[in-house]
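**Q** Mind looking at a prediction? Sequence and model below.
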Amino acid sequence: MSENYQHRARKRFGQNFLHDAGVIHRILRAIHALPGEHLLEIGPGQGALTEGLLNSGARLDVIELDKDLIPLLNMKYASNPQFTLNQGDALKFDFNRLGAAANSLRVVGNLPYNISTPLIFHLLDNAGLIRDMHFMLQKEVVQRLAAEPGGGDWGRLSIMVQYHCRVEHLFNVGPGSFNPPPKVDSAIVRLVPHPVLPHPAKDHRLLEKLVREAFNQRRKTLRNSLKALLTAEQIEAAQVDGSKRPEQLDLATFVRLADQLAS
């Protein structure tokens, strides 16, 4: 295969290939991969980050959905014994297949907007394997991940990700760093699973259910938005003011409500 192999970005895969050398270097510096570490890159595309990740001496698994990119990635990297290519859909991938030790896997990805939220939830289901995650996402998504209670960005995504992880909004990336340029700004976020959950729920699935229910009707008071799950008396028993709206509650308060639901 010739070196000037051209791959056209596919709209249906939400592809925008990163080409800005300065941004690539900044992302690699933020990840700071070291020899002996186990990295997983989701959606390597044409390999903008792949080269630098392999140059660190780390072991690198990649997951790529687009069959047309497989020959290009193999041509560039298959000769490196540290490189393993997994063709498939990251949303359906069984991360246990990678044989990673507990809390060791370092996940990296430039995630298409249409799969970013479900993929983050899929990864959180495997949080016990993961040491940290560095993602390029739409800036608005990163703002929601890093949000604090009280604002319009605070919602289900903020609460469930912060339940599992520490969130750091590292820096923003403009559309010109990509080919084709997306219509939105992007940002790099670091997610680090908590070694010990700061607010463990009796049942985190119930917490997820309760948070979803609350924010499905975020303009309503808790007394109204949660009435299918909790009575006004139960909300009060959890020491929560039922006249508040969901965005006014912090993570610890949502956990108290979920534990009330679990009891």
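**A** Good, I have the coordinates. Residues are numbered from 1 along each chain as shown.
**Q** hey, let's count contacts and neighbours off CA atoms from now on
**A** Fine.
**Q** This structure: strands as residue ranges?
**A** Secondary structure of the chain (DSSP state E): strands at 17-18, 38-42, 59-64, 83-87, 105-110, 130-138, 165-173, 178-179, 186-193.
**Q** and of those strands, who's closest to residue 147?
**A** The minimum distance between residue 147 and the strands of the chain falls on strand 165-173, with 9.2 Å, by CA to CA.
**Q** quick one: the residue lying farthest from the centre of the chain from residue 240, how far?
**A** The C-alpha centroid of the chain is most remote from residue 233, which lies 36.2 Å away (CA atoms, centre = their mean). Relative to residue 240, residue 233 is positioned 10 Å away (CA to CA, to the nearest Å).
**Q** Second structure for comparison follows:
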Amino acid sequence: MPHPERLTIVEADALKYDFSQLVKDGRPLRVVGNLPYNISTPLLFHLLEFGSQVKDMHFMLQKEVVERITAEPNTKEYGRLSVMIQYYCQPTFLFEVPAGAFNPPPKVTSAVFRLVPYEQKPITAKDEKALARLVAHVFTQRRKTLRNSLKGMLAEDGFEKAGVDPMARPETLTLAEFVALADQMVA
């Protein structure tokens, strides 16, 4: 290996590991992995906590999960994972990895994608925990209108102040609209 000092392999529970321990000389981390599919979502959310210390992340996951991460509004793939990952990072679908590339071949197609944490987020919520709660809540009831889904959580005039149609469904909202609604929840 030409530069072994530039590679660090850590054996630890990735869901609990403090990735900031790997930062040396203020240089941001580059995280690469073939993530275990069964813990991919909680692991991605854990890694987002260290976004300010990460240059980029390259991962392989099930293609359908990568499609959800990179999904745009008004698609069936768009959901909580799309909104929250895109709040913190710029995701890019890179390429598919067919099942035949593995031995034994899995029953799913995989894909490689990149996440680049924003140095400065394009839009910032007043309360990121409120944003996360809102997004999780509305996507558990994705067929309900926002008015019905958010009854008791958001004042009726909150929709108007946020510039969001109360009759819309969650999969039609942009990230900016989710942030506007979350900001109204804490106003």
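**A** In hand now; what should we look at? Computed from a prediction, not measured in an experiment: that's the story for all the values here.
**Q** Would you format the strands of the first structure as JSON lines with distance to residue 222 of the first structure and mean neighbour count included?
**A** Converted to JSON lines, the strands of the first structure look like this (distance: least, CA to CA, whole Å; neighbours: other CA atoms under 10 Å):
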{"stretch": "strand 17-18", "distance to residue 222 of the first structure": "43", "mean neighbour count": "22"}
{"stretch": "strand 38-42", "distance to residue 222 of the first structure": "38", "mean neighbour count": "24"}
{"stretch": "strand 59-64", "distance to residue 222 of the first structure": "41", "mean neighbour count": "21"}
{"stretch": "strand 83-87", "distance to residue 222 of the first structure": "44", "mean neighbour count": "17"}
{"stretch": "strand 105-110", "distance to residue 222 of the first structure": "36", "mean neighbour count": "23"}
{"stretch": "strand 130-138", "distance to residue 222 of the first structure": "30", "mean neighbour count": "23"}
{"stretch": "strand 165-173", "distance to residue 222 of the first structure": "25", "mean neighbour count": "17"}
{"stretch": "strand 178-179", "distance to residue 222 of the first structure": "42", "mean neighbour count": "16"}
{"stretch": "strand 186-193", "distance to residue 222 of the first structure": "29", "mean neighbour count": "22"}
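**Q** need these in CSV with distance to residue 96 of the first structure, can you?
**A** Compiled in CSV, the strands of the first structure are given as follows (distance: least, CA to CA, whole Å):
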stretch, distance to residue 96 of the first structure
strand 17-18, 28
strand 38-42, 12
strand 59-64, 12
strand 83-87, 13
strand 105-110, 11
strand 130-138, 11
strand 165-173, 20
strand 178-179, 32
strand 186-193, 17
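**Q** Out of those strands, which gets nearest to residue 73 of the first structure?
**A** strand 83-87 (8.1 Å).
**Q** Tell me who's in contact with the residue nearest to the spatial centre of the second structure.
**A** Geometric centre of the second structure, nearest residue: residue 85, 1.8 Å, by CA atoms, centre = their mean. Taking CA atoms under 8 Å, 6 or more residues apart in numbering, we find residue 85 of the second structure in contact with 45, 69, 91.
**Q** The last one maps to what in the first structure?
**A** The pairwise alignment with the first structure assigns residue 91 of the second structure to residue 167, based on TM-score structural alignment.
**Q** What ranges does the first structure have for its helices?
**A** Remark: helices assigned in the first structure by DSSP state H are 21-31, 50-55, 70-77, 113-124, 139-145, 156-164, 204-216, 222-225, 232-237, 251-262.
**Q** okay, those helices in TSV with distance to residue 89 of the first structure next?
**A** As requested, the helices of the first structure are exported to TSV (distance: least, CA to CA, whole Å):
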stretch	distance to residue 89 of the first structure
helix 21-31	23
helix 50-55	18
helix 70-77	13
helix 113-124	10
helix 139-145	21
helix 156-164	22
helix 204-216	24
helix 222-225	35
helix 232-237	41
helix 251-262	31
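**Q** ok, whichever residue in the first structure pairs up with residue 12 of the second structure to residue 116 of the first structure distance?
**A** Mapped onto the first structure by TM-score structural alignment, residue 12 of the second structure lines up with residue 88. Separation of residue 88 of the first structure from residue 116 of the first structure (CA to CA) stands at 16 Å.
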